[in-house]
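Enquirer: I would like the atomic coordinates for the input below:
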Amino acid sequence: MATDLTAPRTAARLDVAPIQRRTMRLLFTTQIIGGIGVTIGISVGALLAARVAGTAVAGVAQSAGVVGAALLAVPVTRIMTRHGRRPGLVLAYTVGAVGGVLVVLAAATRSVPLLLLGMLLFGGGTAANLQARYTAVDLAEPARRGRQLSLIVWATTIGAVAAPNFAALADRVTTGWGLPPLAGPFAFSAAAFVLASVVLLGLLRPDPLLTARRLAAADPPPTPAGAASDAAAPNAAAAGNATPGVAVAGSAVPTAAGSNGVAPAAAVAAEAPAGDGAGPATAAVGVRAPRAAGMRLAWSVVRGQPAARLGIAAVAIGHLVMVAVMAMTPVRLGESHADADVLRLVGIVLSLHIAGMYAFSPVVGWLTDRLGRRAVILGGVGLLLAACAVAGTAGHHTPRLSVGLVLLGLGWSGTMVAGSTLLSESVSAGVRPSVQGFSDLIMGLAGASAAVLSGFVMQLAGYPVLTLLAAVATVPLVALALRPVPTGAPGEEG
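Expert: Have a look, this model is predicted:
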């Protein structure tokens, strides 16, 4: 029986469940494919860049991929806001595939500009994988939002953990085809991105974000008296998370600017995007995509929400520390191992690191819902500090370095899952896609800065100093997480 998106509230509750299950299965599959594509390239990216242009430029090349993911968050988020998740994810994966092809060409021609351009576009794969975690919660039950998000993060484990170990095989196979050394993994990455793009284009129907809007527009929940007052503003931002069923689509009513940082209702109650099926002017404010949705609107929202600022800071700083240490680990291994062994060791160490990032994310999601967002963020910071201490003092002892990289991945998981959940709960649904894109932009720029500087720090001062500076970078996040917050603020309860 076809889903009736204009059915009454009870029917809508029944019909959302199969759509969500189908969406989760599809996202789980494409995350595996995309994880292979992203990780198999990242595992050899620094080594390839170092051979083409030197160690210092290796950090720049790695940062280009991070910058690409960050910058792509802007157009991808805009497309998602106006037309749904499917075209945005397809665009991101397609751009990543083009980037993989350009990196192969750069390796063949030893062209540094082409290498940097290719790595920039290669970031599209990362952008798609990151946005998929938000796609998973468009139709999720409010009480399971953190666990649904973490499940898609975890799905990346299957592809990402195995991918670095395929790098040597891909390199051997493609060398026989005439490709230069270390270029083959990027050819495999491009193929994986194309496959993920095709699967999403054909099967992500109905679009979860547009479906959520249709359901909420067809049957908006009642607005409590005085919901627009300043006193009720904090709870209004989280209203889309407090009611089961259709309300998860996000029907919070934005208040006046300045009360809780949400843009004026007039800026949010814009015309629905063409073809999204939203109802006429009677649809709830905050359900439709705002015409002004973008980074400026996102900043105006985040500026007035302390919980949203903490969520963004947790995601960005956790990513900065992880990228800074991880990006130069292959180069560190290359200092003490011959070419015949380094790819194998890089594959093992990065597989363990990625397992730390993704394998335990469902546990992190459960702890986020159980203990609270701030507690898990602080726990993630503690693990990041432990990682820097272990990896920085490991010398050329590969097993100890591996332990440090596992701790690094676990710390990243804590800040990413808890920070993303806190951010999503802290803003009204009408501006949520824009704020999520803004967070990914900030995260990407933070990681890019770390990747750029890591190469120069590695060359000038060495790996131990790099890990020390990465540890120091967590201080602002600790200070922000320990600040007192008003009782009942959105997203603060476990």
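
Enquirer: Could you use CA atoms for every contact and neighbour count after this?
Expert: Noted.

Enquirer: Tell me who's in contact with residue 123.
Expert: Residues near residue 123 by CA atoms under 8 Å, 6 or more residues apart in numbering: 64-70, 72, 96, 99.

Enquirer: and for comparison, fold this next one:
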Amino acid sequence: MLGGIGVSSGAAVGALLAEDISGSATYAGLGSTFQVLGAALVAIPIAQVTAARGRRPGLALGYALAAVGAAGILVAAVLRSFPLLLVSSFLFGGAVASNSQTRYAAADLAAPQRRGRDIGVVVWATTVGSVLGPNLVGPGEPVARALGLPVLAGPFVFSLLGAVAAVGVLLVLLRPDPLLESRRREPATHDGGAGAAAVAPVLQGSVLRGLRVVGADPVARLGLLTLALGHVVMVSVMVMTPLHMSHGAAALEVIGLVISIHVLGMFAFSPLVGAAVDRVGARAVALVGAGVLSAATLLAAASPVGQSATLVAGLFLLGLGWSCTLVSGSTLLTGAVPVAERPGAQGAADVVMGLAAAAGGALAGVVVDRASFHVLALLALGVAVTVGLLAGLTRSGRVSAPPA
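Expert: Alright, predicted model coming up:
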């Protein structure tokens, strides 16, 4: 919840702040792109720390880097330094990386027949903070003025506070460490011959090794592609929505409300999505997610500049479709790899997911500047259809068995 506040408080105005400091709509998406890129690359040290010391220090590392990034964004806004904004946005992506990894903490001790539900519940917990965050755009204005900051920097004050609080909650309350406990419960192996003592499996934190593990298994590979492509669709359309609305003179409060509705679609229904994964299988839910994302991008493509009911509906469905691909892809990936390989494999998946979305976010600004938001939405439609084709053509079988 606290991590959700940290990420989404700034998300509603990130593109606007980047455009204001850089002076060009072409670079408006770069702040969000560097944040997504940071989320991807910060996942590497998180995976390494997680494998060596457990989920608790790994997740805390991401939020700590995000706190430093949020403070840097505030300084960049005051100094009007675009390079500092980009570097700070990169560090701020640590909150996204840790938010993403929390779903795997849910899966560490989950029974296979309830893995989708447990992932969905933890994703759902992000709802409160993520929906509240964009609505802090309005209160952020008087806070910014009181602190002598530019108005658009105000929401990042809440981002800083949310990240710091998330670190404190993790260090104090996440006990026992779920990954280390899962490792302890894993059937012991013998190392060194018949007389050797049984040892718990060694956790692997190498992202390159994890990528090889995922690539060798068709189920894990489908999970990674579902995560990455679904994330590309969501990020590329979402980061340009505030710009699309502001160019039609929509108020900041209205933009914040629309982003909140989008975030509601992302997280609020994830327990139901997880239950569906457990009941009908992750591949079927990935197919549904692709269909919902396709409908969302079509609605976005048909929306006029500014505020409209069509855009609100499209952004809600964009979040819901992303939820389907996130929970189903995570379940496919986690169920296909053994406990010892999970830190590296999960880290690799989040790196690929983040890098793909970073590329999508960077291209989104260029597409909107050179063509239009509507063209961007239609390009995203093509990616959504690809997700459906992959899920439909991959014969992966059922990862999660129905509850007994």
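
Enquirer: ok so, going back, which ones among the contacts of residue 123 of the first structure lie within strands?
Expert: Within the contacts of residue 123 of the first structure, no residue falls in strands by DSSP state E.

Enquirer: residue in the second structure matching residue 48 of the first structure?
Expert: Residue mapping for residue 48 of the first structure onto the second structure gives residue 17, with TM-score structural alignment as the criterion.

Enquirer: neighbour-wise, which of the contacts of residue 123 of the first structure leads?
Expert: Taking other CA atoms under 10 Å to define a neighbour, the member of the contacts of residue 123 of the first structure with the most is residue 96, carrying 36 neighbours.

Enquirer: tell me the contacts of it?
Expert: 121-125, 190, 193.

Enquirer: Looking at those, which are in helices?
Expert: Judged by DSSP state H, the contacts of residue 96 of the first structure include 121-125, 190, 193 as members of helices.

Enquirer: Give me the buried entries from those residues.
Expert: With neighbours counted using 16 or more other CA atoms under 10 Å, those contain these buried positions: 121-125, 190, 193.

Enquirer: Please tabulate those residues in CSV, including the columns distance to residue 38 of the first structure.
Expert: Shown next, in CSV, are these (distance: CA to CA, whole Å):
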residue, distance to residue 38 of the first structure
121, 12
122, 8
123, 8
124, 9
125, 6
190, 9
193, 8
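
Enquirer: residue range for stretch 330-348 of the second structure in the first structure?
Expert: Under the alignment (TM-score structural alignment), stretch 330-348 of the second structure falls on residues 420-438 in the first structure.

Enquirer: so which of the ones in helices among the contacts of residue 96 of the first structure would you say is closest to residue 298 of the first structure?
Expert: Sorting those by distance to residue 298 of the first structure puts residue 124 at the head of the list, at 21.4 Å, by CA to CA.

Enquirer: quick one: the closest one and residue 94 touch, right?
Expert: Yes - when contacts are counted by CA atoms under 8 Å, residue 124 of the first structure is listed as touching residue 94 (7.4 Å).

Enquirer: Look up the closest residue to residue 192 of the first structure, ignoring the ones flanking it.
Expert: In this structure, residue 192 of the first structure finds its nearest non-sequential neighbour in residue 37, 5.2 Å apart by CA to CA, 6 or more residues apart in numbering.

Enquirer: What does that neighbour correspond to in the second structure?
Expert: For residue 37 of the first structure, the aligned position in the second structure is residue 6, judged by TM-score structural alignment.

Enquirer: what's the burial count for that match?
Expert: As a burial measure, residue 6 of the second structure scores 34 neighbours (other CA under 10 Å).

Enquirer: Name the nearest residue to the alignment partner in the second structure of residue 66 of the first structure, sequence neighbours excluded.
Expert: Alignment of residue 66 of the first structure against the second structure is given by TM-score structural alignment, with residue 36 as its counterpart. Among residues not flanking residue 36 of the second structure along the chain, residue 358 sits closest, at 5.2 Å (CA to CA, 6+ apart).

Enquirer: OK, contacts around the one you found?
Expert: Taking CA under 8 Å, 6+ apart as the contact definition, residue 358 of the second structure lies against 33-37, 232.

Enquirer: give the contact list for residue 167 of the second structure.
Expert: Counting by CA under 8 Å, 6+ apart, residue 167 of the second structure makes contact with 59-61, 63-64.

Enquirer: Neighbour-wise, give me the winner out of the residues you listed.
Expert: In terms of neighbours by other CA under 10 Å, those top out with residue 63 at 32 neighbours.
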